[in-house]
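> below is the sequence, then the predicted model.
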Amino acid sequence: MNILVTGAANGIGAAITEAAASGGHSVVAADLDLAALETRWQGNKSITPVALDVTSAEAWADLAQQFEQQRRPIDVLINVAGVLRSGPAGELAATDVHLMIDVNVKGVIFGTNALAPAMIKRKAGHIINVGSIAALFPTPGTTVYAASKFAVRGFSLAAAGDLRPHGVAVTLFGPGPVRTAMLELQRGDANAALTFSRGRALTPDEVAAAILGPVLKKRPLEYYVPWSDGLLGKLCNSFPKLFFSQLKRARKRGAENFGSDAF
């Protein structure tokens, strides 16, 4: 199976790339940092590093055209690339807003749009968009990040309606906090205390195992890890007053967990 992974130079993307290659798949590892990709995956014949700016529709179109010319169909697209900058409404830097919307939202939309035509033509394919549990919890303090993940969820579900009649599955994958550089950027940041308020952080390997295991096999519309956070998130999403009633307590608990080994 040919799998394309964005954000493959580190974190979740790197874990998925490594696990997929170890599982016998052929992987196209895409990232803006080509040098990091080539250093990380040097000598691994199952992994093809490619430079990709996910915020560029033209770059996605060029990459899709290359696959067609090489007669190398992409069976699975896993949109992982994402960024987070904290900040509450009223204190948002325009550059941070543009960055998160461009990478987190437009990157997913452009990638899906570029590779869907070939999948439709083959009547086969699977697009997995990595969102976040923040797609269900409207987290104050990481306001634009939450908005971007709400958008990814909305787009993924709508795209599933477009593509599933053609044999192409679309899955929204929503993990809780994951032990990556992105999580470390939030540690100690009062704006991001809610990130640390529940349970524990997942490892990138756990995320990779879920995506390459039950998600690939069952091709669900949505898949959340842990499932209990997904259930609670949908409840809070339906009843936002319930969510807001718990904010003070959750923020306090999150701040207490900044130094916890669970995260």
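Yep, it's here.

> for the rest of this, base every contact and every neighbour count on C-alpha atoms.
Noted.

> name all residues that make contact with the residue nearest to Val225 when sequence neighbours are not counted.
Leaving out its chain neighbours, the residue that sits closest to Val225 by Cα to Cα, 6 or more residues apart in numbering is Pro175, at 4.8 Å. By Cα atoms under 8 Å, 6 or more residues apart in numbering, the contact set of Pro175 is Val130, Gly131, Ser132, Ile133, Leu202, Val207, Tyr224, Val225, Pro226.

> before we go on, here's another structure to hold up against the first:
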Amino acid sequence: MKKLQGKTAVITGASSGIGAAIARELAGEGANVVLAARRIDKLNEMEQEINGEGGGKAHAVQTDTANREEVEDLVKKAVETFGSVDIFVNNAGQMLSATVQSGKVDEWERMIDVNIKGVLYGVNSVLPSMLEQSSGHIVNIASVSGLEVTKMSTVYSATKFAVRAISTGLEKELARTGVRVTNISPGMVDTPLSRSASDRKKLEAQDIAKAVVYAVTQPDYVNVNEITVRPV
């Protein structure tokens, strides 16, 4: 029997990159996956691909994670389709101009809306049902930029520091409720988001997906709080 047979996972930012890899890995372990992103054409392609693989089933829901109502609707549709939400992966993110000197306030606001508010909207939407069922797993995808700040990453790093703070505080809030929290901080991953950022060796999106599977397939009494994944 597959490790996640009968479970349902919601993955934001699932149309490409890390999110798409996470969706494939979770479905490969038997989980039904709800795919969320703004690009419905890409989501529909992912849905068809996963449904043709013979693992867990997929359902696409167009969602802007910076919009609270759309995130709430995402969780409602997940429950309507598959009955419950057992895993929620806050993966959607924006990496835009991050220096303070650039003065690109609109881009800072977009990063704050997606990288911080979007995570909180996801948690807020799924947490009541997880607490009611005394089980569930929230996985927040942060970044090594939430551990280290460069002169080019000030604002982006601030948003990822915030994700780590949310994860750390939430894990303490939810102690002994049956709801687990994992924060995963990837190094540079070869995705469309990072392709122009560096010419050095990058991780593959599947490397992060495997870290998610590791965290969510531990015994119920094991809570993997923090995983940092870096290229060698």
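Looks like it came in fine. Quick caveat: nothing in here was measured; it's all calculated off a predicted structure.

> which of the contacts of Pro175 of structure 1 map to contacts in structure 2?
With the contact criterion set to both residues aligned by TM-score structural alignment, their matches' Cα atoms under 8 Å, those that also touch in structure 2 are Val130, Gly131, Ser132, Ile133, Val207, Tyr224, Val225, Pro226.

> who wins for neighbours among these?
When neighbours are counted as other Cα atoms under 10 Å, the busiest of the kept ones among the contacts of Pro175 of structure 1 turns out to be Gly131, with 32 neighbours.

> from Arg253 of structure 1, how far off is Ala64 of structure 1?
From Ala64 of structure 1 across to Arg253 of structure 1, the span is 45 Å (Cα to Cα, to the nearest Å).

> how about Thr168 of structure 2, what's its match in structure 1?
Correspondence of Thr168 of structure 2 to structure 1, assessed by TM-score structural alignment: Leu157.

> please give the element, helix or strand, for that match.
Following DSSP states H and E, one finds Leu157 of structure 1 within helix 143-163.

> what mean distance separates that helix from the matching residues in structure 2?
Aligned to structure 2 and superposed, helix 143-163 of structure 1 gives a mean residue distance of 0.8 Å (mean Cα distance after the TM-score superposition for structure 1).

> residue range for the lengthiest strand in structure 1 in structure 2?
Ranked by residue count, the top strand of structure 1 under DSSP state E comes out as strand 168-175. Using TM-score structural alignment, strand 168-175 of structure 1 lines up with residues 179-186 of structure 2.

> what's the mean deviation for the matching stretch versus structure 1?
Stretch 179-186 of structure 2: mean distance to aligned residues in structure 1 after superposition is 0.8 Å, counting by mean Cα distance after the TM-score superposition for structure 1.

> Thr150 of structure 2 -> structure 1?
Using TM-score structural alignment, Thr150 of structure 2 pairs with Thr139 in structure 1.

> sort out which residues of stretch 76-95 of structure 1 are buried, please.
For stretch 76-95 of structure 1, the neighbour count (16 or more other Cα atoms under 10 Å) marks Val76, Leu77, Ile78, Asn79, Val80, Ala81, Gly82, Val83, Leu84, Arg85, Ser86, Gly87 as buried.

> actually, stretch 112-132 of structure 2.
Result for stretch 112-132 of structure 2 [16+ other Cα under 10 Å]: buried residues 112-123, 125-127, 129-130.

> swap in stretch 18-27 of structure 1?
The neighbour-count check on stretch 18-27 of structure 1 (16+ other Cα under 10 Å) flags Glu18, Ala19, Ala20, Ala21, His25, Ser26, Val27 as buried.

> give the aligned range of that stretch in structure 2.
Residues 24-33 of structure 2 are where stretch 18-27 of structure 1 aligns, with TM-score structural alignment as the criterion.

> got the end-to-end distance for that stretch?
End-to-end span of stretch 24-33 of structure 2 (Cα to Cα): 9 Å.

> same thing with stretch 205-217 of structure 1?
Start and end residues of stretch 205-217 of structure 1 are separated by 17 Å (Cα to Cα).

> which residues touch stretch 154-172 of structure 2?
95-100, 108, 111-112, 115-116, 119, 140-143, 145-149, 180-183, 225.

> helices along structure 1, start to end?
If you assign secondary structure with DSSP state H, the helices in structure 1 sit at 11-22, 34-40, 57-69, 94-100, 107-122, 143-163, 181-186, 204-210, 216-218, 227-238, 240-245, 247-256.

> dump these to JSON lines, plus distance to Met1 of structure 1.
As requested, those are exported to JSON lines (distance: least, Cα to Cα, whole Å):
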{"stretch": "helix 11-22", "distance to Met1 of structure 1": "9"}
{"stretch": "helix 34-40", "distance to Met1 of structure 1": "20"}
{"stretch": "helix 57-69", "distance to Met1 of structure 1": "14"}
{"stretch": "helix 94-100", "distance to Met1 of structure 1": "31"}
{"stretch": "helix 107-122", "distance to Met1 of structure 1": "13"}
{"stretch": "helix 143-163", "distance to Met1 of structure 1": "20"}
{"stretch": "helix 181-186", "distance to Met1 of structure 1": "29"}
{"stretch": "helix 204-210", "distance to Met1 of structure 1": "16"}
{"stretch": "helix 216-218", "distance to Met1 of structure 1": "11"}
{"stretch": "helix 227-238", "distance to Met1 of structure 1": "27"}
{"stretch": "helix 240-245", "distance to Met1 of structure 1": "41"}
{"stretch": "helix 247-256", "distance to Met1 of structure 1": "41"}
